[in-house]
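Enquirer: only geometry, no sequence info:
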């Protein structure tokens, strides 16, 4: 099983996770990151780095977050790879603890 990025990343996109990924499996969208699950080696380094707590093993995703496996898979096919840490979104700290943000996900 691979890791997935969940709702906590929406409008945050800290990218701390990207800088520790040994396989460059992260993909970058306008206000969210996704993991290409075919490239993830399930090392958990990204999960430990995420300040929003948004990265989880697919098998241990928070209750109500299972649909993010499909979301990551679909978005990873659309978005380009991101291989280096970037500045977080300006509004990240404000959005970090907000729940129920799925409707804000931009593709």
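Expert: Done, it's in. Keep in mind that this is a model prediction, so the values were computed, not measured. Residues are numbered from 1 along each chain as shown.
Enquirer: please count neighbours and contacts with C-alpha atoms only from this point.
Expert: OK.
Enquirer: mind naming the longest helix for this structure?
Expert: Criterion DSSP state H: the longest helix present in the chain is helix 68-78.
Enquirer: chain center to it: distance?
Expert: The chain centroid and the centroid of helix 68-78 are separated by 10 Å under Cα atoms, centre = their mean, to the nearest Å.
Enquirer: immediately after it, which helix or strand?
Expert: helix 92-95 (DSSP states H and E).
Enquirer: okay, helices next: where are they in the protein?
Expert: 16-20, 45-49, 68-78, 92-95.
Enquirer: next one for the comparison:
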């Protein structure tokens, strides 16, 4: 099983999760992080570290956000691995909890 970064990460992009990942499975895009499902070892460390609650085990992804399983897998192949914490996005607090952010996802 893998973990999945979901909607609430868009325009927040906190990287506390990256810092605790023992296998470097996070990849960073312009305004979102993804988890490589082939690299994730299901350690669960990232779940508690995410300050906006955007990471879920794949079996617990909230209804309506299942598309993020595909998005994580696709973009992990395109985006570079992130191995250390970086500053979150400038307006991250403003975006926490805003629903339906998928149209805001920047793929490149």
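Expert: Structure's in. What do you need? Since the model is a prediction, treat every value here as computed from it, not as a measurement.
Enquirer: so after superposing, what's the score?
Expert: Scored against TM-score structural alignment, normalised by the length of structure 1, the superposed chains reach a TM-score of 0.99; 107 aligned residues with a Cα RMSD of 0.5 Å.
Enquirer: before we move on, back to that, so what touches the longest helix of structure 1?
Expert: 4-7, 26-27, 34-37, 58, 107 (Cα atoms under 8 Å, 6 or more residues apart in numbering).
Enquirer: return the closest of those residues with respect to residue 81 of structure 1.
Expert: Nearest to residue 81 of structure 1 among these, counting by Cα to Cα, is residue 27 at 4.4 Å.
Enquirer: one step back: quick check: the longest helix of structure 1 aligns to which part of structure 2?
Expert: Following TM-score structural alignment, the aligned partner range for helix 68-78 of structure 1 in structure 2 is 68-78.
Enquirer: next, count neighbours for residue 20 of structure 1.
Expert: 18 (other Cα atoms under 10 Å).
Enquirer: do residue 68 of structure 2 as well
Expert: 18.
Enquirer: any idea how far it lies from residue 48 of structure 2?
Expert: 19 Å (Cα to Cα, to the nearest Å).
Enquirer: with residue 64 of structure 2 instead?
Expert: Residue 64 of structure 2 is 22 Å from residue 48 of structure 2, where distance means Cα to Cα.
Enquirer: compare the two (neighbour count), which wins?
Expert: Remark: of residue 64 of structure 2 and residue 48, residue 48 carries more neighbours, 15 against 9, as counted by other Cα under 10 Å.
Enquirer: what's the counterpart of the more buried one in structure 1?
Expert: In structure 1, residue 48 of structure 2 lands on residue 48 (TM-score structural alignment).
Enquirer: so what's its match up against?
Expert: Contacts of residue 48 of structure 1 by Cα under 8 Å, 6+ apart are residue 17.
Enquirer: hmm, back to that, widest-spaced pair of the contacts of helix 68-78 of structure 1?
Expert: 58 and 107 (21.4 Å).
Enquirer: which one's more surrounded, those two?
Expert: residue 58 (20 against 10).
Enquirer: how close does the closest residue to the more buried one other than its chain neighbours get to residue 57 of structure 1?
Expert: Spatially, and ignoring its direct neighbours in sequence, residue 58 of structure 1 is nearest to residue 3 (5.1 Å; Cα to Cα, 6 or more residues apart in numbering). Remark: distance between residue 3 of structure 1 and residue 57 of structure 1 (Cα to Cα) = 4 Å.
Enquirer: could you do residue 73 of structure 1 as well?
Expert: Separation of residue 73 of structure 1 from residue 57 of structure 1 (Cα to Cα): 14 Å.
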